[in-house]
Each structure stands twice: as C-alpha cells, then as structure tokens.
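Student: below: sequence and its predicted model.
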Amino acid sequence: MGVAALTAVLVTGSAVPQATAGPDRPELRQAVQAFVDAGFAGVQVRVHDERGDWITGAGVRELGKSAKPPTNGRFRIGSATKTFTATLLLQLVAEGRIGLDAPVADHLPGFGLDRRITVRMLLQHTSGVFNFTGEYHPDGTVVSGIPWQGREWVDLRFHTYQPEELVRLALARPARFEPGTGWSYSNTNYVLARLLIEQVAGRPYAEEMRRRILRPLGLRGTVTPGASPEIPGPHARGYHRYEDGGQWKTVDVTRQNPSWISSAGDMISTTKDLHTFFSALQSGKLLPAPLLAEMRTPHPGSEGFFGRYGLGLYVQDTGPDCVGTLLNHNGSVNGYAALMYSTPDGSSTLTASITTGDAATNPTTEFPRLLTGLLDAVFCGERAAR
C-alpha cells in the first residue's frame, strides 16, 4: 500500500546485523542497519547481482527478545501482491482469453460497472473506481472506506471480507473520475482483477496463482492465504501502534485475517521467492515481450516517489549515474512492509522485508531517505560512494 500505509511505528534499538551470506559489502550493511537505527524492528534483505547473492538481517525477530529476523523468513508483502495479480491476468490476455482493452462489465455483469472500464484501466489504476480503503484528496480531505488501521481495525482484524463485498462497497461510492480520464491508486481495481481472473479462468484465484506462477517457479515460501490469519513457516513478528483515548498502544498483529485487502495485498512470501518471481518476470519468462512492454509503459499522470505506474508495477528512472530504469512494486500492511526491485533484464534485484514495533517516535517519516540510501547502495555504486 506504499509509504502512506506504513503508519504503524516501530521498535527502537541498534542491534547489529546478523552474519551475511555472500561477499562482505559494508556499504549495504550500513544501509540496512540505518533502518534499525531509525526505529524499525527488523529487516531481512536479499541482493542479487553480478557479484552473486548477498543476504542479511538486522534488528530483532520479536519485541523484548534478542533473536534476529530469520533471513529465510516469511512475511506479508502487501501491495507487492498486485504484481502477481497483474501477471496472472496478463497471462490470460496473452492466451487470448480476454482482451487488454475489453470492457470488464462483459465478464462481470453483476456489478453494474461502467462499460468504459477496461482490463488495462484496472491494472493501471485509471478506472476511477473508489478505493475501498478510502480516498485521500490533494486538498487534505479524506473519504473513509473499510477500517484498516487504529483501534477499529485491531478489533476487526480477524473479520472475513468477501471480495464481492469489497467491490460493492466501493461501487456504492461516487467514482473519483470518469474511466480513463485520470490516475488514482485504488485497491478495488485489483479485487476486480481477481474476480475477472476467476471468471475467465474458471478456477479460484489462489488455485490459478499456484498453477500458473507459484508451482512453475518453485515458490514454496509463497502463499495466497485467503482468510487464514497464520504466517506458515519461520517469520518475524509484526506490531501495530495506535492512539486510543490519548494513550499509545502496541498490539502484536502477526496473526491477522488479510481478506480485508484480498488480491490487492494479501500474499505472504520470502525474499528469495520475490527475487525469483520478479527476476523471472523481467527476463521474459512469464509474459510475452509485447505484454511485458505494456506492463512497463507508465501512465504519465502517475508520477510519485516510487516512479510512474504501468500495469502492476512502477517504472523508476534512477538517472545516468545509476542503472537508469528500475522496476519495482513495494507494499505494506499493518506490521510488515516489503521491497521488490529489479533491473529491466532481471539480472539485479533487491528484495526485503521490514517489520514494525513500538518506537516512541514514528520512523516512517524517515522511510524515503532510508530507502533512497539502500537503493543507492545496491544499484548506484559510484553515486553511493560520493
């Protein structure tokens, strides 16, 4: 859900990074440690490039204990899920099962969708459909959606939402703009994409994800959890800090029902699996070249901190003194954040997990600076050295 969704605050401390796998890279260790020094609870990082694999962790696995985050640990990847969902739908496009510019209403007639909304508009966030987690306008006004933070979400964190329920809630609100006339990030687009996948493929979303992407790539640490609150396998714990009645409270939210975000952000993965998936995607193993090019063609009105948005990923220009184009889709849900970056040929990647805790001050204000420092260390060697 991006930087704005990193509202939970994290544990202070400066636990040293655990031993790394691969050649020592002090500039990367320093960039990783900076997250913990700023107040994030724990970090897992995997870098793959011409020097091989570099894997490390820093901080703690659990508040009040000294164990470090497992470098092979599972974590909630938030909106990085959108790249998986987009790839799945684009595979159906590649097979001719549905057109990229086909009206979505022809396949999902029960929702009364505007017939101008196309598959492309869902994946590019240009449909104008209301975001069921709420709309944030430039003038500072907020139109609320379902609870996704604070005490209200904590109390409801095991509630099950059906995908159709989330879509109908969104469609009951006025559209942000007419289809195709603007750009606005909306989780509703990717829940509609899920329903579209199920309708066209004739199988449940999770089954189709396993059949087309997870099993072929051997992503054994990646799951689409549905309504299950569990994180299978080794993992660090995540925490949500919120204000209630003038008092700050910290709650362990490792177990939570992710159906509230559905196919827009519910997946669980590992740094290794995210590397394998994103590298395979960028190197052309999952989509034919014309559709990969469509995926990487950003909407001109979508410029932001992570770059400009294509079809399920961001396209970022790092400049002539770095690697040039960098593809990414990060994500976060309460307790966890994920990073997923790759060069266009898939040969260099950065994947990471960041967990939250109970810092007295909010380190998310430092997130852009910390992320820039990490990206420079991974992808911009000469610039980082200056």
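Tutor: Looks like it came in fine.

Student: C-alpha only now, for contacts and for neighbours.
Tutor: OK.

Student: what segments of the stretch 201-350 of the chain are strands?
Tutor: Here the stretch 201-350 of the chain has its strands, by DSSP state E, counting those that start in this stretch, at 239-244, 247-252, 268-269, 308-309, 314-317, 325-328, 331-333, 336-342, 349-355.

Student: what does the second one rub up against?
Tutor: Contacts of strand 247-252 from elsewhere in the structure, counted by Cα atoms under 8 Å, 6 or more residues apart in numbering, are 154, 237-243, 335, 357-358.

Student: check the third one too.
Tutor: Contact partners of strand 268-269, identified using Cα under 8 Å, 6+ apart, comprise 74-77, 221-225, 231.

Student: tell me which stretches of the stretch 151-300 of the chain form helices.
Tutor: 163-171, 187-201, 205-209, 215-217, 271-282, 289-295 (DSSP state H, counting those that start in this stretch).

Student: mind putting those helices into a markdown table with distance to V119?
Tutor: Below are the helices of the stretch 151-300 of the chain laid out as a markdown table (distance: least, Cα to Cα, whole Å):
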| stretch | distance to V119 |
| --- | --- |
| helix 163-171 | 15 |
| helix 187-201 | 8 |
| helix 205-209 | 16 |
| helix 215-217 | 25 |
| helix 271-282 | 19 |
| helix 289-295 | 12 |
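
Student: make CSV from those helices and add distance to E95 and mean neighbour count to it.
Tutor: Converted to CSV, those look like this (distance: least, Cα to Cα, whole Å; neighbours: other Cα atoms under 10 Å):
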stretch, distance to E95, mean neighbour count
helix 163-171, 25, 18
helix 187-201, 11, 22
helix 205-209, 14, 17
helix 215-217, 17, 13
helix 271-282, 17, 23
helix 289-295, 11, 16
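
Student: quick one: which of those helices is nearest T365?
Tutor: helix 187-201 (23.2 Å; Cα to Cα).

Student: what about the closest one, distance to the chain center?
Tutor: 17 Å (Cα atoms, centre = their mean, to the nearest Å).

Student: tilt between it and helix 163-171?
Tutor: 140 degrees (axes from the mean of the first three to the mean of the last three Cα atoms, to 10 degrees).

Student: included below, for side-by-side comparison, is a second structure:
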Amino acid sequence: MRYTILAAVLALALTVCGCDAEPRAGTLQRDVDAIAALGTTGVQARVVGVGTDRTAVSGHSDAVALYEVSPEGYFRIGSLTKTMVATVVLMLVGEGRLSLDDSVQHWLPDMVRGNGNDGAGITVRQLLQHTSGIHESPPEMTTAEDYYRLRYQARDPFDTVASAMRHAPDFAPGAGWSYSNVGYVLLGLIIEQVGNRPWHDEISARILEPLGLRDTRWPGDAPTLPDPHANGYQQFEADGPLIDVTELVDADASVGYLSTTADIGTFYRSLLGGKLLRPEELAQMRTTVPVDGVTGLVWPGASYGLGLFAVPLTCGGTYWMHNGGQTGFLTNAGVTDDGGRSAVVSLSATLAVGADVTQSKGFAQLRMVNELVDHALCEK
C-alpha cells in the first residue's frame, strides 16, 4: 500500500508568507510553482532557520473544487517515519537495552527464516541501514483497481514479513544496499519487544511529546486525514489520469505517520541539533554507506546512515534528509549538518515513473524537489 522511496515519484494559486527578504521568498515560490507546473496537484514548502520561517504553496488542494493549498495542511509522511523509528532504536541503544549488533533472531526468534533468509545473521544495524539483504515485499497497489480494493485493509506486520520470506535474499547481510520497508517493519516489532508497548507509543513518548509535536499523529486504522489537508492523487501509469487516493489505511513502522511541514522541520532540526540523541548515538546515525541503483541517480553522491540520507549540497558540505513516498503524497525533509536550518516540501500528487525511469515525470518530480531543498539550505 506504499511506494518504495522511488516507485512513484506540480495550477497556479499561491501565497507566500515569512520574514525573509523578497528575493529569497521569490526563489522558494518559483521552485514550488515549477513543481506544480509539472503536473502535481498541490505543493507546500516551509523553510525554517535562524531569523527565517517562510512558506510557499502552489496548485490546489482539490482537483475538482480547486481550493487553495494550506501551508498548515496535514499529509502522509511515508518513509520519514523511518527516521523516527531509527531515533527510538538509537535511544534504546543509548540506554543499554538494545545493541546495534544484536541479531534479528535474538529479538524475533524464527521470524526471519526460509528460502535462504536467516535472522541469526542479520543485525539491527543492517535493518536500519538497508544492508540486510531481505527482499522487499512486492508492491500491492500498482493500479487504481488495487487501490479501491485494498485502501481500507490494514496490513499485519507479520504478514508483511512472511511475504518477504517467500523470496530469497537479494544479497548476503552487509554485502550490498537495497531500500527495504520490510526492514523497518521488523524494527517496529523489535522496539515492541524491548519496550513492551507499541512502537508508535515509544515514538510518542520519546519524540512527539518532548518536542511538542501535536500535529504529528499515528492514524491507526483511520483512513482519513485531519483538516486542513490536500487530497492525495496518484498517477498509476505514465500519461494516465490522476486518481484521488486520499483515503488509505497504511500505518506500519515503515510509513505510518501524518504530520505538517512545521512539525517535520522541528523534528529534523532537533535531531541533527543534538536534542534527541547522545553524541555517541548521533554519530552512529551519521555513519553512512553508499547507495546505488535509481536512488543514486535521484540523489547523486548520496549515502545512507541509520534512518537518514547524507546528500551533497551544491554550495559545499552535506545535508541530511529523508524522502517519503506514500500513495498520493511525496515529501522531502532536509536539514543542514548542524540542525540550524530545515526545508520541508510536501506534494499531494505522485506522478508515474514508467519504464524509462530517468525520462519520466515521476523522476523529474523528485529531482525538482531536491533542487528546492538544495536552494533553501544553500541560501545565506
């Protein structure tokens, strides 16, 4: 029910607010307008740093009524959830309740086995870093018909893992890199074993409540979004129609949360600013391995730590980010190395990738979002 980080990845009503000089606000507005012009139904972006808090929107929140996009709108954050899960895991590591070198077998006996899979040889670190080799469960929602059939069905995490176990590993643990939602579903189950309560309760108690993130919510089995929100639209095939996919049940530990650009920016600035993890665990999170495949084409020079991408800035240095692609929504959150400035952009339509990935509108969407984040973080 979700898209992997690359699977589906912008009309001109607009507003801008903030306290920066007009040229900077103008750059942000031009970037969101360009994303909307590609065919994305709605776009909202927020840049926050010392002396600046500005937003820009473009497009519409509803393809029929053509309402204006709200800069405070809720959206499905998709895989940005992974950074929160990784943060909780590292908090447990810092408390001595869990080790990055613990095996999956130690915490989830006999769950990862069969067809060459062996949880005894896969570590918590490898799950966090997408180096476990576990084969990703095949996507369930690849057509509009799939969406209408599956949108209200909650997926059991044990079923998700079992589906992956029907396939041989993609590579031996630690011998490669491949983005894995299943790995984070397993991490959610491990958090529950260590903490003796649901993984999302740990996120609430350890991250959301201390940071005052009242607009970040785990939806459970509820298929709707709070107001205000933009409707989400999915293009299932190249040149096909945009299908309204706003209602959806999909809330596991790989993609589960709803949030706003303000809350997401606060979370990432707090994390990289050292407010959530001890220096030792934050250093582990920032220890990266190279990425490859289409991911490397979308983010040239990128590498992956524990729940975070490191991406080169065109102005020099590195920023930290995660992308979240979930049916109908695409989000990027980037933050400077010191946590001083964040840029969050949310799109309420995901365009099709198609057979020729790099020539598709979905690929162009991702690259234009990356340019917006780069521009926002490079501004002086």
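Tutor: Yep, that arrived. The structure displayed is predicted, hence computed values, not measured ones.

Student: report the TM-score for the pair.
Tutor: Overlay of the two chains. TM-score (TM-score structural alignment, normalised by the length of structure 2): 0.88; 359 aligned residues with a Cα RMSD of 2.3 Å.

Student: hmm, back to that, now for the contacts of strand 247-252 of structure 1, which pair is the farthest apart?
Tutor: By the measure Cα to Cα, R237 and E243 form the most distant pair in these, at 20.3 Å.

Student: between these two, tell me which one has more neighbours.
Tutor: Remark: of R237 of structure 1 and E243, R237 carries more neighbours, 23 against 11, as counted by other Cα atoms under 10 Å.

Student: which residue in structure 2 aligns with that one?
Tutor: Under the alignment (TM-score structural alignment), R237 of structure 1 pairs with N231 of structure 2.

Student: just give me the neighbour total for the nearest residue to its match once chain neighbours are set aside.
Tutor: Once flanking residues are discounted, N231 of structure 2 sits nearest to T246: 5.2 Å by Cα to Cα, 6 or more residues apart in numbering. By other Cα under 10 Å, the residues close to T246 of structure 2 number 23.

Student: what residue of structure 1 takes the place of T246 of structure 2?
Tutor: Per TM-score structural alignment, T246 of structure 2 is aligned with T254.

Student: wait, isn't that match in contact with G335?
Tutor: Yes - if you go by Cα atoms under 8 Å, T254 of structure 1 and G335 touch, sitting 6.8 Å apart.

Student: matching residues in structure 2 for stretch 202-222 of structure 1?
Tutor: Aligned by TM-score structural alignment, stretch 202-222 of structure 1 falls on residues 196-216 of structure 2.

Student: compute the first-to-last residue distance for the matching stretch.
Tutor: One end of stretch 196-216 of structure 2 to the other measures 22 Å (Cα to Cα, to the nearest Å).

Student: check stretch 210-225 of structure 2 too.
Tutor: Stretch 210-225 of structure 2 has an end-to-end distance of 24 Å (criterion: Cα to Cα).

Student: same question, stretch 92-100 of structure 2
Tutor: Across stretch 92-100 of structure 2, first to last residue, Cα to Cα, it's 10 Å.

Student: ditto for stretch 38-46 of structure 1
Tutor: Length of stretch 38-46 of structure 1, first residue to last, Cα to Cα: 20 Å.

Student: stretch 135-151 of structure 1 now?
Tutor: End-to-end distance for stretch 135-151 of structure 1, by Cα to Cα: 20 Å.

Student: before we move on, what about stretch 173-192 of structure 1?
Tutor: 15 Å.

Student: what stretch of structure 2 does that stretch fall on?
Tutor: Residue span in structure 2 matched to stretch 173-192 of structure 1, by TM-score structural alignment: 167-186.

Student: still on that earlier bit, between the contacts of strand 247-252 of structure 1, which is closest to P204 of structure 1?
Tutor: Nearest to P204 of structure 1 among the contacts of strand 247-252 of structure 1: G335, at 27.5 Å, using Cα to Cα.

Student: I'd say that closest one and T356 touch.
Tutor: Yes - taking contacts as Cα under 8 Å, G335 of structure 1 lies within contact range of T356: 5.0 Å.

Student: what about the residue lying closest to Q29 of structure 2 once chain neighbours are set aside, neighbour count?
Tutor: Sequence neighbours aside, A56 is the residue nearest to Q29 of structure 2 in space, at 5.5 Å (criterion: Cα to Cα, 6+ apart). Per other Cα under 10 Å, the neighbour tally for A56 of structure 2 reads 27.

Student: average distance between the host helix or strand of A56 of structure 2 and structure 1?
Tutor: Element membership for A56 of structure 2, per DSSP states H and E: strand 52-59. Its aligned residues in structure 1 lie a mean 1.2 Å from strand 52-59 of structure 2 after superposition (mean Cα distance after the TM-score superposition for structure 1).

Student: give the aligned range of that strand in structure 1.
Tutor: The alignment of strand 52-59 of structure 2 onto structure 1 (TM-score structural alignment) spans residues 52-59.

Student: and the contacts of that stretch?
Tutor: Contacts for stretch 52-59 of structure 1 (Cα under 8 Å, 6+ apart): 13-23, 29, 32-33, 36, 40-48, 68-71.

Student: need the buried ones from the residues you listed selected in ChimeraX.
Tutor: Per 16 or more other Cα atoms under 10 Å, the buried members of the contacts of stretch 52-59 of structure 1 correspond to this ChimeraX selection:
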select :13,14,15,16,17,18,20,29,32,33,36,40,41,42,43,44,45,46,47,48,68,69,70,71
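
Student: filter the contacts of stretch 52-59 of structure 1 down to the ones in helices?
Tutor: Taking DSSP state H, the ones among those that sit in helices are 29, 32-33, 36.

Student: let me know the closest of these to L350 of structure 1.
Tutor: Comparing these against L350 of structure 1 with Cα to Cα places V32 closest, at 11.9 Å.

Student: nearest residue to G354 of structure 2 other than its sequence neighbours?
Tutor: In space, G354 of structure 2 is closest to A238, 5.5 Å off (Cα to Cα, 6+ apart).

Student: list the contacts of that neighbour.
Tutor: Per Cα under 8 Å, 6+ apart, neighbours of A238 of structure 2: 351-354, 360.

Student: which ones among the residues you listed map onto strands?
Tutor: Under the assignment DSSP state E, these contribute nothing to strands.

Student: top of those residues by neighbour count?
Tutor: That'd be L351 among these, by other Cα under 10 Å, with 33 neighbours.

Student: what strand or helix carries the spatially closest residue to it that is not a sequence neighbour?
Tutor: Spatial nearest neighbour of L351 of structure 2, excluding adjacent residues (Cα to Cα, 6+ apart): G362 at 4.5 Å. Here G362 of structure 2, judged by DSSP H and E, is contained in helix 361-378.
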